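1. Structure here, sequence nowhere to be found:
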């Protein structure tokens, strides 16, 4: 399992963090990972997780599977990744 903290208020985007988390769990190079949009819309992910106007940054949590990795992304900048054992 990999747990990475990011600051969404800076230039870091959740979609980039997802790729980093997948590489951390799988040990593969980012160029060996299928395009993220095969699993989730990266623009929608970025907009949802970094949306302004929420009462707290932890108001959103999204869990999905991508390339054999289960990922959870939260509005407070946390990305958790683990192998999908299904």
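-> That came in fine, so what should we check first? Keep in mind that this is a model prediction, so the values were computed, not measured. Numbering: from 1, shown residues only.

2. all contacts plus neighbour counts: C-alpha atoms, from now on.
-> Noted.

3. for this protein, what spans make up the helices?
-> Secondary structure of the chain by DSSP state H: the helices cover 14-26, 42-49.

4. Tell me the buried residues in stretch 50-59?
-> For stretch 50-59, the buried set under the neighbour-count rule, 16 or more other CA atoms under 10 Å, comprises 50, 57.

5. Please apply the same query to stretch 4-21.
-> So, applying 16+ other CA under 10 Å, buried residues of stretch 4-21: 6, 8, 13, 14, 15, 17, 18, 19, 20, 21.

6. again with stretch 21-39
-> When burial is assessed from 16+ other CA under 10 Å, stretch 21-39 yields the following buried residues: 21, 22, 23, 24, 25, 26.

7. Below is an additional structure, to be compared with the one above:
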């Protein structure tokens, strides 16, 4: 993961660093839907269980299906953009790019 971070300078703050944007490389066996949730959790600083469900925005199976291999050949030019938990998310064949909108 690559991230741009903005640190909270409050001396007694227990707030962790807020990430403004992130590029998350999708693993070979990781479904894009899981990568989206992990990347958004990293940007928002929330646990994945505290995020609104991805299915409220897009069907996770359909998202994964867009990037599935067909006869051994992956889609090389597929891209999906959506808004999820206050973030702009773009999913490509190899990565998930997340930017906070709030």
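-> Everything's here; your move. Keep in mind it's a predicted model, so treat the numbers as computed, not measured.

8. circling back: among the buried residues of stretch 4-21 of the first structure, which one lies nearest to residue 78 of the first structure?
-> Residue 78 of the first structure has its nearest neighbour among the buried residues of stretch 4-21 of the first structure in residue 6, at 6.2 Å by CA to CA.

9. ok, the closest residue to the closest one other than its chain neighbours - contacts?
-> In space, residue 6 of the first structure comes closest to residue 77 once its chain neighbours are excluded; the distance is 4.6 Å by CA to CA, 6 or more residues apart in numbering. Residues near residue 77 of the first structure by CA atoms under 8 Å, 6 or more residues apart in numbering: 5, 6, 7, 8, 14.

10. again, only using 10 Å
-> Each residue near residue 77 of the first structure by CA atoms under 10 Å, 6 or more residues apart in numbering is listed here: 4-9, 12-14, 17, 49-50, 57-58.

11. Of those residues, which is the nearest to residue 66 of the first structure?
-> Of all these, the one with the least separation from residue 66 of the first structure (CA to CA) is residue 17, at 12.9 Å.

12. Do I have it right that that closest one meets residue 49?
-> No - contact between residue 17 of the first structure and residue 49 fails when scored by CA atoms under 10 Å: they sit 11.6 Å apart.
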